[in-house]
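*Asks:* give the three-dimensional model of this entry:
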Amino acid sequence: MPSWLPAIAYPPARDDGYWAPITSTIDWCEENYYATPYSAEIVNTLTNLLFVYLAFRGMHNCYTQGHDRIFFLTFIGYLIVGSGSFAFHTTLKYPMQLVDELSMIYTTCLMFWATFEHNRAAPLPLILGLFTASLAIFITLYYHYLQDPTFHQNAYAILTAAVVFRSMYVMEVNIRPYYRRKHDTHVKKQGSPVMSEREKEEEARKDKRDQDIVGKMWIIIGVGLSVFLGGFGIWNLDNAYCSTLRRWRHDVGLPWGILLEGHGWWHLMTGLGAYFYIVWGIWLRHCLNGRQDDYELVWPSFASIPSVVRRKGAPATNGANGSARKMK
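*Replies:* Next up, the predicted model:
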């Protein structure tokens, strides 16, 4: 290690930790049991505490601000993802690996159903629910049969991409004034009454409001995706250059070598990116329900955590799926 950098040498890795032997199908780049015999991968374990913190923050926000119940359930799933990953990296046991990886699939399936069923006429929500549940069961059984992490990663990526791109489309078509007005003009009946000056002013106010909302939504999307994909990139570098990174960690010693734990960065960055997406989904749902004047995004700076809160004086809700207009 560099002589000018105060550090301690890495203890040797061990294979006789408390949870030995390893039964998971994946063993990450962090060396096993070097810090404590009670945690196989200490950095990969502790970085999951961010999930726990953000999950409870999100659930509290949903409970106090009257967000739809599906998002409270999503944050419960988010908590299970973090807790499962904590248990997996602590033990490196196959059952804990399944809790970690499959909870990612199930939580994304919740968002998948919430995104595609909103404001759909019966029986479509039920059909979508059955389809989503069947898809989750299929992924579970087939993954357990294959025991190939690549299948899980691809399934998760496809589900996530479907949810994100569908949400982007819904946001643009239903909220951006240009596309919303274009659709409304297309379906407008002949002989509709001419708007008064006051109605025109109110329409202009709503257009400006919605234009600002879409702009802020794209910012939160951009930040969330950048952080999420950045974590994915670091994780891949961790996999590709593991031997080099391990050598560098030993060269710089502890605690500095912790900064070279790529999978730990994946936890921090994807956890934060996923939280940004859920917050965006909450705000988008309120806007689709016609409640732009009742809710706002509170995000003081890029260094802070965003949240959606009810404006002062706005009517409370019980988390049910109220709606002001049909989603396109």
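*Asks:* only C-alpha atoms from now on, for both contacts and neighbour counts.
*Replies:* Noted.
*Asks:* what's the helix or strand for Phe51?
*Replies:* helix 49-65 (DSSP states H and E).
*Asks:* mind listing what's buried in that helix?
*Replies:* Buried residues in helix 49-65, defined by neighbour count with 16 or more other CA atoms under 10 Å: Leu49, Leu50, Phe51, Val52, Leu54, Ala55, Phe56, Gly58, Met59, Asn61, Cys62, Gln65.
*Asks:* now do the contacts for the first one.
*Replies:* The contact partners of Leu49, by CA atoms under 8 Å, 6 or more residues apart in numbering, come to Gly82, Phe86.
*Asks:* what's the spacing between it and Leu268?
*Replies:* Per CA to CA, to the nearest Å, Leu49 is found 9 Å from Leu268.
*Asks:* what do you get for the second one?
*Replies:* Applying CA to CA, the value for Leu50 to Leu268 is 7 Å.
*Asks:* check which helix or strand the residue most central in space within the chain maps to.
*Replies:* Central residue of the chain (CA atoms, centre = their mean): Ala274, 1.9 Å from the mean position. Per DSSP H and E, Ala274 falls inside helix 262-288.
*Asks:* and the next helix-or-strand element following that helix, how far out from the chain's middle?
*Replies:* Proceeding N to C from helix 262-288, the next assigned helix or strand is strand 295-298, under DSSP H and E. From the chain centre to the centre of strand 295-298 is a distance of 19 Å (CA atoms, centre = their mean, to the nearest Å).
*Asks:* please provide the structure for the following sequence as well, for comparison with the first:
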Amino acid sequence: MSVDRHSKASATYTVASESSRPNIPAASRPGASTVDASKTYRRHVSLEVPGDLILHSDGFLRRWPILGPPDILSQDYVITRYIAEFINTFSSLIFVLYGVYGLVKLYQKQHATLSRTIPYFGLMGVGACSAGYHMTLKYHTQMSDEISMHLLVTPLLYRIFTIQTSPQHTRLIGILLLTEFTVVMVVHMVMNEFLLHAVTFGLGVLLIATRTVKLVSQRVPDPFTRKKLRNIGLFGVGSFLFGYMVWLIDEFACNPLIHIRHSVGLPLAFVFELHGWWHVFTAIGGYIAVEVVDMITSGEVHKDPTDQLAWPIADVARFIGGAPGAKKLN
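*Replies:* Have a look, this model is predicted:
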């Protein structure tokens, strides 16, 4: 999952080679791996990009240090030549794991319809596209990474706004959401326009949160189960916000984090790859959103849902939810 913005290359050429590589630290890129910089330089011709990026002739985007010379490359492909950002790639797959877990649990139920599976596939799509981007750092995989966020939000919007509605209303909502998704995808990928993508995604998340809170109050009769679902939902929101805070730290404290990773060395340095933790916490938040929406729109809200949730959500729900009929002691 990416929120980096890349501009297109200009026509200025630079050359980096093993014989001419500078002996200084590599680029300070959030989420970049940290080993000996001398291992990351290979002979190639690159296109200079405005700002702090280079788009290389092999199709990869890499950064320079902000205060460094323009021919210094970042530390990508240092664990293996096939994966640009090792931790960021594999942490993205947590989305896929949660999606698979949700599908397995869903197919064990009696009423596992196709419409209920789509949000789980959307969650898996986010992880697959994010992993593809962090593995290759190519422009088209970055576009797919960002568009995949709508693959998760759009089905959730459809489910919460078509619950117990007429066929005409359901059809209208489907047409509107499909049109919105198509317009955002085309504009974002063809024009490289980020604002429309960001605004529509943020608005979608806000609509899901507010509508879900209302539906929980309306459709969950048991007070204990209603409280449990609210607590689970709050944990999901908190997880997403904490992940965003971690991402901000990774952006603005990049150089200190790089020094820490160099100091502690592998494998402990992986702990300080904060962009990977952003993936972890947003995956938890996304999975919770899918589960809560599925429960309230399918009518499966008459008993405690804790046991069917994946780790660590189930343990957190037990910890903060108490037991049925528990009373506060004076």
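*Asks:* any idea what the TM-score is?
*Replies:* Once superposed, chain against chain, the TM-score is 0.71 (TM-score structural alignment, normalised by the length of structure 1); 262 aligned residues with a CA RMSD of 3.0 Å.
*Asks:* in structure 1, mark out all the helices, start to finish.
*Replies:* 42-46, 49-65, 69-91, 94-117, 124-146, 149-175, 177-187, 197-240, 242-252, 262-288 (DSSP state H).
*Asks:* flag every buried residue along the fourth one.
*Replies:* Along helix 94-117 of structure 1, the positions that meet the burial threshold by neighbour count (16+ other CA under 10 Å) are 94, 96-117.
*Asks:* over to the fifth one?
*Replies:* Of the residues in helix 124-146 of structure 1, those buried under the neighbour-count criterion (16+ other CA under 10 Å) are Pro125, Leu128, Gly129, Thr132, Ala133, Ala136, Ile139, Thr140, Tyr143.
*Asks:* and the alignment partner in structure 2 of the fifth one, how far from Phe95 of structure 2?
*Replies:* By TM-score structural alignment, Ala133 of structure 1 lines up with Leu178 in structure 2. Distance check for Leu178 of structure 2 against Phe95 of structure 2: by CA to CA, it reads 23 Å.
*Asks:* same thing with Met191 of structure 2?
*Replies:* On the measure of CA to CA, Met191 of structure 2 and Phe95 of structure 2 end up 28 Å apart.
*Asks:* where in structure 1 does stretch 91-101 of structure 2 align, residue-wise?
*Replies:* So stretch 91-101 of structure 2 is aligned with residues 47-57, judged by TM-score structural alignment.
*Asks:* can you pull the contacts of whatever residue of structure 2 lines up with Leu79 of structure 1?
*Replies:* Per TM-score structural alignment, the equivalent position to Leu79 of structure 1 in structure 2 is Met124. Applying CA under 8 Å, 6+ apart, we find Met124 of structure 2 in contact with Phe95, Val96, Leu97, Tyr98, Gly99, Val100.
*Asks:* I'd like the helices of structure 1 as JSON lines, with distance to Gly17 of structure 1 appended.
*Replies:* JSON lines is the format used below for these (distance: least, CA to CA, whole Å):
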{"stretch": "helix 42-46", "distance to Gly17 of structure 1": "12"}
{"stretch": "helix 49-65", "distance to Gly17 of structure 1": "22"}
{"stretch": "helix 69-91", "distance to Gly17 of structure 1": "9"}
{"stretch": "helix 94-117", "distance to Gly17 of structure 1": "16"}
{"stretch": "helix 124-146", "distance to Gly17 of structure 1": "26"}
{"stretch": "helix 149-175", "distance to Gly17 of structure 1": "24"}
{"stretch": "helix 177-187", "distance to Gly17 of structure 1": "59"}
{"stretch": "helix 197-240", "distance to Gly17 of structure 1": "23"}
{"stretch": "helix 242-252", "distance to Gly17 of structure 1": "20"}
{"stretch": "helix 262-288", "distance to Gly17 of structure 1": "20"}
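*Asks:* before we move on, the earlier item: now which residue in structure 2 aligns to the residue nearest to the centre of structure 1?
*Replies:* Checking TM-score structural alignment: Ala274 of structure 1 goes with Gly286.
*Asks:* for Thr23 of structure 1, which of the helices of structure 1 is the nearest?
*Replies:* Across the helices of structure 1, Thr23 of structure 1 has its closest neighbour in helix 94-117 (5.3 Å, CA to CA).
*Asks:* which residues of structure 2 does that closest one align to?
*Replies:* Going by TM-score structural alignment: helix 94-117 of structure 1 matches residues 139-162.
*Asks:* verify the stated contact: Asn48 of structure 1 with Trp266.
*Replies:* No - with contact defined as CA atoms under 8 Å, Asn48 of structure 1 does not reach Trp266; the gap is 9.9 Å.
*Asks:* residue in structure 2 paired with Leu297 of structure 1?
*Replies:* Leu297 of structure 1 maps onto Pro305 in structure 2, by TM-score structural alignment.
*Asks:* can you check Thr36 of structure 1 too?
*Replies:* Match for Thr36 of structure 1 (TM-score structural alignment): Thr80.
*Asks:* excluding residues flanking it in the chain, which one is nearest that match?
*Replies:* Phe86 (7.9 Å; CA to CA, 6 or more residues apart in numbering).
*Asks:* wait, the one you found sits on Met135?
*Replies:* Yes - if you go by CA under 8 Å, Phe86 of structure 2 and Met135 touch, sitting 7.1 Å apart.
*Asks:* ok so, going back, with Val81 of structure 1 as the reference, measure out to the residue nearest to the centre of structure 1.
*Replies:* Note on Ala274 of structure 1: its distance to Val81 of structure 1, by CA to CA, is 11 Å.
*Asks:* many thanks, I have nothing further to ask.
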